[in-house]
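Novice: mind folding the following:
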Amino acid sequence: MRLKALTIGLVLAAAPAAQAQETAATAPVAAPAQAPAQASADWRTVPADNLMIIDTNRGRILVELAPEAAPLHVERMRLLTRRNFFDGITFHRVIDGFMAQTGDPLGNGEGQSPYPDIKGEFTFRRGPETPFTPVASPAGAMLGFMNSLPIQTQPTSLMATTGDHKVHGWGAYCPGVAGMARDDNPDSANSQFFLMRQPYPALDKRYTVWGNVVSGLDVVRAIKVGDGDNGAVTADPDRMIRVRIASDLPEAERPVVQVLDPASAAFRTLADGVREARGADFSICDIVLPVQVSGAPAPAL
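Specialist: Modelled structure (predicted):
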């Protein structure tokens, strides 16, 4: 079996805990900005089929899947979730200031699902129909949101010069972004994944982004940090107790997640305030989308 002990591959293997701690210490902190009161039209409801519910012993994490960015990986996450594959699996590798990794049925970094590995989806093609709201346009690029996912993309103006009238885009590894683990083979992702605790832009375009935590980042950051080599959790690791896709639950048991719509005026006011406050230090990771969760609470598991 392929050694998943290489976990997230060459970049992460070269990032010891001390380096990750330094990254956390210097990472941008969201600038204080007071968003205006939002009307009901300012909110976008996450589709139930794109809402992954991860109930852990630390609390509930809600992830919005991003099929526009990584359709093959989203399909795999839905498949494994619907097979109850993730239930009971531990967070076997956790580095403070970096990420929390899970999805290994063996719990040691060497396991995977019985399904074939997935071809890497490190970038995607963004067209005029892709939901995208720009917030900044550094030279030769655009930063913004595709639904709740922070992304970087080539300028929209380039669409007129491409054969498919689309441009490249990729997810930005901000706090809460969900990525797929792999070894040094770029097409070796399978079932192991990680949730970002802090920004780590060195991963951009090298590891597939398939979703974003819309609620429960505090839970991700509360997951027990590793005490072994390269962030391995050697004793009493935290675990996912139950993982479900919201659309597979009865309506009475589904949480309803609404995220401030990037297309709304309220979002524009928020983004402009953060960008102005941060100035030259602005990062797309500085913008934290307001979220409201209603409906069924997390069950006692």
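Novice: only C-alpha atoms for contact and neighbour calcs from this point on.
Specialist: Will do.
Novice: so Gly97: helix, strand or coil?
Specialist: coil (DSSP: H, G, I helix; E, B strand; the rest coil).
Novice: could you find the closest non-adjacent residue to it?
Specialist: Residue nearest to Gly97 in three dimensions, not counting chain neighbours: Ala24, with 4.7 Å by CA to CA, 6 or more residues apart in numbering.
Novice: also this sequence, please, to line up against the first:
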Amino acid sequence: MRKLVLSAAFTALAAPALATGLDIEIAGEANGVVHVELFDDIAPLHAERLTTLAEEGAYDGVYFHRVIDGFMAQTGDVEYAKDGGNLAMAGRGGSSLGNLPAEFSDKPFVRGVVGMARSQNPDSANSQFFIMFDPSMQLNGQYTVVGEVTSGMEVVDQIKRGTGANGSVVGAPDMMKTVTVTE
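Specialist: I've put the predicted structure just below:
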């Protein structure tokens, strides 16, 4: 019996299970939990990055800093858009980890899809991501699709909208209170 226990423990350490999702607890005008299934088969580097940052607690207390009605809600700036951070710089920061190469796929940007935000450089995604309110086919093949909302889209729909063409949220934006990795 003892040998089997050690063998099972070694197997668990040698081959960790891949995380398949995130539970995002949102607080503010929107309140509730959103579950995202990650596409670790088509965007493994990006899925791993979101999982790593969630496990580190980096996403806890991060605001939805850019929210455009009929388009998407963007969050994940773990450098500037955290509770107590410099919100004037929100959208310009990332994690201390390096940028990721694009993992484009044929998955379309439809309602509920989670994509990775980036600069003009396709290989510049880091920590920021967005959730689609509505389809936006012009993003297809231009941004990495990393997952999709499988429950809680009604919570996403309630996220406080921003103003102007850039969708900057004025006042108190909604936040990801906690982000938990699920299997």
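Novice: structure 2: helices as residue ranges?
Specialist: Listed from the start of the chain, structure 2 has helices (DSSP state H) covering 2-14, 44-56, 153-156.
Novice: with mean neighbour count and distance to Gly164 of structure 2 added, can I get the ones you listed in JSON lines?
Specialist: Formatted as JSON lines, the helices of structure 2 follow (neighbours: other CA atoms under 10 Å; distance: least, CA to CA, whole Å):
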{"stretch": "helix 2-14", "mean neighbour count": "10", "distance to Gly164 of structure 2": "49"}
{"stretch": "helix 44-56", "mean neighbour count": "19", "distance to Gly164 of structure 2": "28"}
{"stretch": "helix 153-156", "mean neighbour count": "18", "distance to Gly164 of structure 2": "20"}
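Novice: just send the ones you listed back as CSV, with distance to Thr182 of structure 2 too.
Specialist: Rendered in CSV, the data for those read as follows (distance: least, CA to CA, whole Å):
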stretch, distance to Thr182 of structure 2
helix 2-14, 17
helix 44-56, 9
helix 153-156, 18
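Novice: for Gln142 of structure 2, find the nearest of those helices.
Specialist: Gln142 of structure 2 lies closest to helix 44-56 among the helices of structure 2, at 14.7 Å (CA to CA).
Novice: the closest one corresponds to what range in structure 1?
Specialist: Following TM-score structural alignment, the partner segment of helix 44-56 of structure 2 in structure 1 covers residues 71-83.
Novice: looking for the alignment partner of Gly167 of structure 2 in structure 1.
Specialist: Under the alignment by TM-score structural alignment, Gly167 of structure 2 pairs with Gly231 in structure 1.
Novice: let me redo that: Phe129 of structure 2
Specialist: The criterion is TM-score structural alignment: under it, Phe129 of structure 2 has Phe193 as its aligned partner in structure 1.
Novice: pull the contacting residues for Thr23 of structure 1.
Specialist: The neighbours of Thr23 of structure 1, taking CA atoms under 8 Å, 6 or more residues apart in numbering as the test, are 97-98, 199-200.
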